[in-house]
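**Q** Just need the structure, nothing else, for what follows:
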Amino acid sequence: MTKVNPDHITGTITIAVLLQENGQYVCQISPSLSDFPREDMQCYGQTKEHAIAIALEKLADDYRRIAEERQNIDWETVKRSDSGEPIAKRYHVILHYERIAEEESKFEALHNTIMGNTVVENAKITVIEIDPDIPIDPLMRLWD
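**A** So this is what the prediction gives:
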């Protein structure tokens, strides 16, 4: 007999993208997942792809928050070996930052965003403890 996994998530995520009268788009995401905490989401975008990207980011943000909260890790606790040495753990650190930039060019919008530490200071940061052997590849910068 197959064991039932209590953490098993079932359901679907339906995405509908609708053209608005103003030529912009709204993306509606309707999750029917068994653990999803809220109802449908609507996100607006300049293009179909932009609306979808924003909606998926909001969905990912909800799941990042859930993953971090469920770990219930004390931020300052350090586990130590029997000899008293700190035991290093592995963490997936996700940094999310958005802003509306009014600049002369796309280059200026990017350049002025990455100047200084404002991105890190104003970002939403999620820290999730992970196993050392989990195959997670962090996203790379555009210029790598």
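
**Q** from here on, contacts and neighbour counts on C-alpha atoms
**A** Noted.

**Q** Setting aside sequence neighbours, what's the nearest residue to residue 124?
**A** Excluding the flanking residues, the one nearest residue 124 by Cα to Cα, 6 or more residues apart in numbering is residue 96, at 5.1 Å.

**Q** Ok, residue 113 next?
**A** Among residues not flanking residue 113 along the chain, residue 119 sits closest, at 6.9 Å (Cα to Cα, 6+ apart).

**Q** Then residue 92?
**A** Among residues not flanking residue 92 along the chain, residue 128 sits closest, at 5.2 Å (Cα to Cα, 6+ apart).

**Q** dump the residue contacts of the one you found.
**A** Residue 128 is in contact with 67-68, 71, 91-93, counting by Cα atoms under 8 Å, 6 or more residues apart in numbering.

**Q** From residue 37, how far off is it?
**A** Noted for residue 128: a distance of 19 Å to residue 37, by Cα to Cα, to the nearest Å.

**Q** Could you do residue 67 as well?
**A** For residue 67 relative to residue 37 (Cα to Cα), the value is 13 Å.

**Q** since we're on the residue nearest to residue 113, how many residues are nearby?
**A** 16 (other Cα atoms under 10 Å).

**Q** Next, the second sequence, to be compared with the first:
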Amino acid sequence: MIETSPKLINENISINVTLEDNGYYLCHLSNPLPDPSQNTINCYGQTQEHAIAIALEKLAEQYRQIAEEQQNVDMLTVERSPDGEAISKLYHVTLHFECTIDAESKFEAMHNTIMGNTVVENGKITVIEVNKNLPA
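**A** As a prediction, this is how the structure comes out:
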């Protein structure tokens, strides 16, 4: 059996947070994506942690989209066994939804978001096929 070594991937992400004159924190995130238009993410937050969280979520969204596109899988294709049975596969499904809403309390903000189909209708869904043996 041929021994293989894992491919080493080393990418650096730079995160700089500054307190702006307007009292908000600006997170400037530089990442190694090959598309120059996506190399920089700028996000404001109430605190430095809030700004970083928003920027990292945007970065994660970009990488999820890249991973999904790399698979180049037709959404409607069903793989079948030789006897015609549909083969079940494992998928990593991400539903990403963010919004800002006016509410009287944190509970009301959460409750109003959960009610109805707002999250599903306005959420971004990413579906990535994964190997059933992928460690959790």
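
**Q** picking up where we left off before, residue 67 and residue 37 of structure 1: which is more packed in?
**A** residue 67 (15 against 10).

**Q** Okay, and that one sits in which element?
**A** Per DSSP states H and E, residue 67 of structure 1 falls inside helix 48-71.

**Q** Tell me how far the residue of structure 1 most remote from its centre lies from residue 132 of structure 1.
**A** For structure 1, the residue at maximal distance from the C-alpha centroid (Cα atoms, centre = their mean) is residue 83, at 37.7 Å. Residue 83 of structure 1 sits 22 Å away from residue 132 of structure 1, taking Cα to Cα as the criterion.

**Q** any idea where the strands of structure 1 begin and end?
**A** Listed in chain order, the strands of structure 1 (DSSP state E) span 13-19, 25-31, 41-45, 90-96, 124-130.

**Q** Can you mark which positions in the fourth one are buried?
**A** Neighbour-count burial for strand 90-96 of structure 1 flags residue 94 (criterion: 16 or more other Cα atoms under 10 Å).

**Q** Same check on the first one?
**A** Within strand 13-19 of structure 1, the residues scored as buried using 16+ other Cα under 10 Å are 15, 17.

**Q** how much does that strand stray from structure 2?
**A** Following the fit onto structure 2, the mean deviation recorded for strand 13-19 of structure 1 is 0.6 Å by mean Cα distance after the TM-score superposition for structure 1.

**Q** now that strand and helix 48-71, what's the angle there?
**A** Orientation of strand 13-19 of structure 1 against helix 48-71 (axes from the mean of the first three to the mean of the last three Cα atoms, to 10 degrees) gives an angle of 150 degrees.

**Q** Equivalent analysis for the second one, please.
**A** Here strand 25-31 of structure 1 runs at an angle of 30 degrees relative to helix 48-71 (the same axes, to 10 degrees).

**Q** Quick one: neighbours of residue 26 of structure 2, just the number.
**A** Counted by other Cα under 10 Å, the residues lying close to residue 26 of structure 2 total 22.

**Q** What sits closest to it if chain neighbours are left out?
**A** residue 44 (4.5 Å).

**Q** residue contacts, that neighbour?
**A** Contacts of residue 44 of structure 2 by Cα under 8 Å, 6+ apart are 24-27, 50-51, 54.

**Q** Repeat that for residue 129 of structure 1.
**A** With Cα under 8 Å, 6+ apart as the criterion, the residues that contact residue 129 of structure 1 are 71, 89-92.

**Q** hmm, back to that, my read: the residue nearest to residue 124 of structure 1 touches residue 125, true?
**A** Yes. Taking contacts as Cα atoms under 8 Å, residue 96 of structure 1 lies within contact range of residue 125: 6.3 Å.

**Q** Perfect, I'm done here.
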